[in-house]
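Participant: Here is the input, now give the coordinates:
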Amino acid sequence: MASSDSLKIVIVALLILSIKSDGLGFANVDGINSVGSEPPNCFDKCLGCIPCEPVLVAQKGSAGEYYPEEWKCKCGNKIFNP
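Facilitator: Here you go, the predicted structure:
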């Protein structure tokens, strides 16, 4: 019975460590962790403009509202949908 309990503890510990190491739900952009999806692959998404890089863009809402962010691809001063 003690062996069974030990096995359960080891399995739970491994699950916790695997979730923590994957960064579940977080994306690292410029060294800053952000909650949400991972940045898109912006390869060939900026109509030939280089460098085409993923950026978080705030969506505009009415005054006093929370501004949700979404991933876009940016090259120079232009923003593209991934």
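Participant: use CA for all of it now, contacts and neighbours both
Facilitator: Will do.
Participant: How many neighbouring residues does Pro39 have?
Facilitator: 19 (other Cα atoms under 10 Å).
Participant: Ignore what I typed, I meant Tyr67.
Facilitator: Other residues close to Tyr67 by other Cα under 10 Å number 13.
Participant: now the other sequence, so there's something to compare against:
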Amino acid sequence: MVLSSNSENLQQKRKNTVLGSKPPGCVDKCFSCRPCMATLVVPSHQNKGRKFKPLSRGDDDDGGYYLLSWKCKCGDKLFQP
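Facilitator: Have a look, this model is predicted:
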């Protein structure tokens, strides 16, 4: 039964594995602003330039491809990690 337990542990580890990048450590990345937290953002396709908007569930997508990136966020400001 030891094999069964090891097999279950391996399956649980696989379930916990997430594809893609992981969030950055945002300690001291937002200057004196607190709390500074990692957030996943996509470039705003409505505005030209280097503007970003936070990604949230249920956002309407027009079917285009948008590069996702991690930023550090405090309030309504985004910072490079």
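Participant: Can you pull the TM-score for these?
Facilitator: Overlay of the two chains. TM-score (TM-score structural alignment, normalised by the length of the second structure): 0.58; 65 aligned residues with a Cα RMSD of 2.9 Å.
Participant: any idea what sits nearest the residue most central in space within the second structure, other than its immediate chain neighbours?
Facilitator: With distances taken as Cα atoms, centre = their mean, the residue of the second structure nearest its centroid is Leu40 (3.5 Å). Using Cα to Cα, 6 or more residues apart in numbering and skipping the chain neighbours, the partner closest in space to Leu40 of the second structure is Trp70 (4.7 Å).
Participant: Next, the one you found: secondary structure please.
Facilitator: Three states are possible here, and by DSSP: H, G, I helix; E, B strand; the rest coil the one that applies to Trp70 of the second structure is strand.
Participant: surely Cys33 of the second structure meets Cys72?
Facilitator: No. Between Cys33 of the second structure and Cys72 no contact is recorded; they are 10.8 Å apart, counting by Cα atoms under 8 Å.
Participant: the more surrounded of these two?
Facilitator: Taking other Cα under 10 Å, Cys33 of the second structure and Cys72 do not tie; Cys72 has more neighbours (24 against 12).
Participant: dump the residue contacts of the nearest residue to that one once chain neighbours are set aside.
Facilitator: Nearest non-adjacent residue to Cys72 of the second structure, counting by Cα to Cα, 6+ apart: Ala38, 4.5 Å away. Applying Cα atoms under 8 Å, 6 or more residues apart in numbering, we find Ala38 of the second structure in contact with 23-26, 70-73.
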